[in-house]
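In: Sequence first, predicted coordinates after that:
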Amino acid sequence: MTKTTTTTTNDTTTSAPIKNPKKTNILDHHSIKHLLDETVTEIVTNRGYGEDVRTSNVRLLIGAIIIIIALFAQFYNKKFPDNKNFLIGCIVLYVLFNGILQLIIYTKEKNAILFTYPPAGSVYTSTGLMVSSKLPRFSDMYTLTIASTDSKSISAKPTVEFTKSVTKWFTKDGVLVEGLFWKDVEGLVNEYANATDNKKRK
């Protein structure tokens, strides 16, 4: 059953729907980032931005092709050296598709945790969001960035971001204070939505 938690800060009230309190190991860097990233995705899609999984599907398809190539090389019905040319071909294809996969990760995904379509019902928006995050190892500073998926689009907006300590959103027991986190993330989404070419985050 869905409940609503309400947090009041500086006379501003923010409500965030939660099912169960989200808890993580505050000593585990990866667990903290994973929980925050998942919650960001929930918040953004809750604002009407549908998730665009095309890039993920392409990456999964290439990964599947790489696995198939490896299986063919392993179980080809001829023994070495009769299968020498076949193995060379498999190695070349394996390296090629791995290179394509790394290129996609490096140029397209980077630190992205979510790609979206334009908001539902939007008339003047032809680009969705690329939401990315960083939480460096041994650091408590979480950076969330929102940019246009197509920076060349006529409706692309300036990139916005914030960097805050994760200690602001977690209790000492590792429970995420969702009301505070929702407030910060929704504020960044609003900043992006209201941004113009002449308005950039200071």
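Out: All right, it came through fine.
In: When you work out contacts or count neighbours from here on, use the C-alpha atoms and nothing else.
Out: Fine.
In: could you pull out the strands for the protein?
Out: 3-9, 12-18, 112-115, 129-134, 141-148, 160-165 (DSSP state E).
In: Adding distance to residue 178 and mean neighbour count, write these out as JSON lines.
Out: Shown next, in JSON lines, are the strands of the chain (distance: least, C-alpha to C-alpha, whole Å; neighbours: other C-alpha atoms under 10 Å):
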{"stretch": "strand 3-9", "distance to residue 178": "8", "mean neighbour count": "13"}
{"stretch": "strand 12-18", "distance to residue 178": "6", "mean neighbour count": "14"}
{"stretch": "strand 112-115", "distance to residue 178": "19", "mean neighbour count": "21"}
{"stretch": "strand 129-134", "distance to residue 178": "17", "mean neighbour count": "22"}
{"stretch": "strand 141-148", "distance to residue 178": "15", "mean neighbour count": "20"}
{"stretch": "strand 160-165", "distance to residue 178": "15", "mean neighbour count": "16"}
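In: also this one, for the comparison:
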Amino acid sequence: MEEKKVEPTKTNVKKANLLDHNSIKHILDESVSDIVTSRGYKEDVRLSNLKLFLGVIIIVDALVAQFYNKKFPENRNFLIGCIILYVVLNAVLQLILYTKEKNAILFTYPLEGSFTSTGLVVSSKLPRFSDQYTLTIDSADPKSISAGKSVQLTKSVTQWFTKDGVLVEGLFWKDVEALIKDYAEDKEPKKKK
């Protein structure tokens, strides 16, 4: 299988405010997504679409309740039903975020032509007041027989940024690709000698 290789370009410089932890994490997460998708993984947006769908239903429910209540203030049963629906859908949305999404920045489908039946879940952490960025690659379906072991990289963000806040993409690219390679090698069947 031919691997699509995209190298970072000098024209698209990514710069972060080094005093803003969210700015640093956002640039690193965005770069990780670019790197993983450049390796042939296609993004799985089903969970995002489900969250958007639930969000739209919640908004429509809230609007209906607001305007219906103004027009027909005597009908409290309908308003109570809207409030219950609102609470239930918000609970479902929070449950999805807590159980499925966690710190995930990217969900993928399995590689085309791959023997594996599971994609990746790429997640990251950058604790507040810390310079240690942790990137984790897991199987999207950890119970699958083709799931690989979780691999993790923890490194100081000072390794990847200049003092001006410019991301040294070549170094970051190498580290992330090495992590993807570690995950892929762990899943390959062992060759008999």
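Out: Sure, I can see it. Worth saying up front: this structure is predicted, and the values here are computed from it rather than measured.
In: Mind putting the strands of structure 1 into a markdown table with distance to residue 99 of structure 1?
Out: Shown next, in a markdown table, are those (distance: least, C-alpha to C-alpha, whole Å):
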| stretch | distance to residue 99 of structure 1 |
| --- | --- |
| strand 3-9 | 46 |
| strand 12-18 | 41 |
| strand 112-115 | 19 |
| strand 129-134 | 23 |
| strand 141-148 | 26 |
| strand 160-165 | 30 |
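In: closest to residue 51 of structure 1 out of the ones you listed?
Out: strand 112-115 (6.0 Å; C-alpha to C-alpha).
In: What's residue 161 of structure 1 aligned with over in structure 2?
Out: Residue pairing (TM-score structural alignment): residue 161 of structure 1 is matched to residue 152 of structure 2.
In: Surely its match and residue 134 touch.
Out: Yes: counting by C-alpha atoms under 8 Å, residue 134 is a contact partner of residue 152 of structure 2 at 6.9 Å.
In: Show me what residue 177 of structure 1 lines up with in structure 2.
Out: So residue 177 of structure 1 corresponds to residue 168, using TM-score structural alignment.
In: Surely that match touches residue 158?
Out: No: using C-alpha under 8 Å, residue 168 of structure 2 is not in contact with residue 158, being 10.1 Å away.
In: what about these two, which has more around it?
Out: residue 168 (17 against 14; other C-alpha atoms under 10 Å).
In: where do the helices sit along structure 1?
Out: For structure 1, the helices defined by DSSP state H occupy 29-46, 54-75, 84-104, 178-194.
In: Export those to a markdown table and append columns for distance to residue 5 of structure 1.
Out: Below are the helices of structure 1 laid out as a markdown table (distance: least, C-alpha to C-alpha, whole Å):
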| stretch | distance to residue 5 of structure 1 |
| --- | --- |
| helix 29-46 | 14 |
| helix 54-75 | 33 |
| helix 84-104 | 39 |
| helix 178-194 | 6 |
